[in-house]
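Chemist: Sequence and predicted structure below; questions after.
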Amino acid sequence: MLPASQPSTVLTPSSLPDDAVEVGRILDAWGVKGWVKILPHSSDPEALFSAKSWFLQAPDAKYRVGFTAFSGTVSLSVDEAKIHSDSVVAKFGGLDDRNAAEALRGARIFLPRSSFPAASKDEYYWVDLIGLDVVNREGVALGCVRDLMATGPQSVLCVEYTASQEDGTTAPAERMIPFVSAYVDAVDLAGKRITVDWQPDY
């Protein structure tokens, strides 16, 4: 658990919302007043800034060693979240010292999708693109979006497809398509499809 100096109301046992999306991870304490440093999973962390409370779960296996702050799902109120340098930092209500912040290192951050701010025209949240089918202008299926990758000022679609091998078998493969207007013609969220100006042999 958190140090005894912290109020018991800091971590509130909770249930994960049905539409919960993992949006980041707590990297470490930041400063000495209970702030934490966040690694967002998206290049646009606007949802983190607008939410008044976050849901946390224990780290995945890679970061779980020594983690004892809590088990299950908890929620915390967020006093402030902001961009600092190239990362995001946040202050939770009632979390006022570095030791308490360090205890949360590795925790996974979730938010309900319904709490995300509305995206601007021609802008999309990464979570809404994952799982969409990708086809080109000729109607050729190019695969399914499995992930997105930030590369400086733009994002790249990581599209998984099945490739034929020389021995006649098939194996999963991946193609990278820049998510920019020069290559992306249309995004149909309702139809779960992205149309692109791209060829299978690119």
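Modeler: That came in fine, so what should we check first?

Chemist: only C-alpha atoms for contact and neighbour calcs from this point on.
Modeler: Fine.

Chemist: residue contacts, the closest residue to residue 32 other than its chain neighbours?
Modeler: Using CA to CA, 6 or more residues apart in numbering and skipping the chain neighbours, the partner closest in space to residue 32 is residue 98 (4.7 Å). Residue 98 is in contact with 29, 30, 31, 32, 33, 34, 35, counting by CA atoms under 8 Å, 6 or more residues apart in numbering.

Chemist: Comparison target, given below:
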Amino acid sequence: MKNQFLEAGQIVNTHGIRGEVKIVPWCDSPEFLCSFSTLYLDGVPIKVRAARVHKGNVLAQLEGVDDVNAAMRLKNKVLHINRADVQLPEGRHFLADLVGLTVIDDDTGETIGAITEVLTPPAHEVYVVRGETKEYLIPAVDAFLRGTNVDEGWVRVHLIDGMGQEI
């Protein structure tokens, strides 16, 4: 079952004396996080009065957070977004939805394992797939991905020699 609320970033500090918070975004980009008018803190909706990108992070003024002391109490809190507030383009998925999917070798039809983690280095995502005897690092690029169906719970991949390592 897909979670309604997805982790989107963490408040790591205050900014200035008027209650702004500095957020490290955990989503595609800081601009994506700035597009939300409501975020969720400990399951409670909180309105975003203003948000802007600053050095790869987000500086936000949240409703009810009017001074540095109020902002300081939010330090290290994780912010969430509501899945219903996002319309993903065709073929795009939330990373949280990929973890746990069954991975099938498209050439043989055999199940090789399940996605345990999605790495996000600068070039492209990499799926960490753990099977019974091997672990695979599969780049999330067209050369290796043959299909993804989050609703049915599978990813089909093309493997090459040396991609899997004994565990």
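Modeler: Here it is on my side, so go on. Here the structure is a predicted model, which means the values were calculated and not measured.

Chemist: still on that earlier bit, now tabulate the contacts of residue 98 of the first structure in TSV and tack on neighbour count, secondary structure and distance to residue 108 of the first structure.
Modeler: Shown next, in TSV, are those (neighbours: other CA atoms under 10 Å; DSSP: H, G, I helix; E, B strand; the rest coil; distance: CA to CA, whole Å):
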residue	neighbour count	secondary structure	distance to residue 108 of the first structure
29	23	strand	14
30	18	strand	17
31	13	coil	20
32	13	coil	21
33	15	coil	21
34	20	coil	17
35	25	strand	16
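
Chemist: Which two among the residues you listed are spaced furthest apart?
Modeler: When the contacts of residue 98 of the first structure are compared pair by pair using CA to CA, the farthest-apart members prove to be 29 and 33, with a separation of 9.0 Å.

Chemist: which stretch of helix or strand covers the closest residue to residue 7 of the second structure other than its chain neighbours?
Modeler: Using CA to CA, 6+ apart and skipping residues adjacent in sequence, the residue nearest residue 7 of the second structure is residue 80, 4.4 Å away. Using DSSP states H and E, the element containing residue 80 of the second structure is strand 78-82.

Chemist: Which parts of the first structure are helices?
Modeler: 46-50, 98-102, 126-129 (DSSP state H).

Chemist: buried set for the strand holding residue 80 of the second structure?
Modeler: Applying a neighbour-count criterion of 16 or more other CA atoms under 10 Å, the buried positions in strand 78-82 of the second structure are 78, 79, 80, 81, 82.

Chemist: OK, contacts around the counterpart of residue 55 of the first structure in the second structure?
Modeler: Structural alignment (TM-score structural alignment) places residue 55 of the first structure against residue 40 in the second structure. When contacts are counted by CA under 8 Å, 6+ apart, residue 40 of the second structure is found next to 46, 79, 80, 81, 82.

Chemist: what's the distance between the residue mapped onto the last one from the first structure and residue 55 of the first structure?
Modeler: Yep, that's residue 82 of the second structure we're talking about. Under the alignment defined by TM-score structural alignment, residue 82 of the second structure corresponds to residue 112 in the first structure. Residue 112 of the first structure sits 9 Å away from residue 55 of the first structure, taking CA to CA, to the nearest Å as the criterion.

Chemist: returning to what we had before: the match of residue 82 of the second structure: what's it in contact with?
Modeler: 17, 18, 19, 20, 21.

Chemist: Look up how far residue 81 of the first structure lies from it.
Modeler: On the measure of CA to CA, residue 112 of the first structure and residue 81 of the first structure end up 17 Å apart.

Chemist: What distance do you get for the nearest residue to the match of residue 55 of the first structure once chain neighbours are set aside to residue 41 of the second structure?
Modeler: If the residues on either side of it in the chain are set aside, residue 40 of the second structure comes closest to residue 80, at 4.9 Å by CA to CA, 6+ apart. Distance, residue 80 of the second structure to residue 41 of the second structure, by CA to CA: 7 Å.

Chemist: what do you get for residue 102 of the second structure?
Modeler: Relative to residue 41 of the second structure, residue 102 of the second structure is positioned 32 Å away (criterion: CA to CA).

Chemist: Those two: which is more packed in?
Modeler: With other CA atoms under 10 Å as the criterion, residue 102 of the second structure and residue 41 differ in neighbour count, and residue 102 comes out ahead with 23 against 15.

Chemist: Could I get the buried residue list for stretch 126-143 of the second structure?
Modeler: 126, 127, 128, 129, 130, 131, 135, 136, 137, 138, 139, 140.
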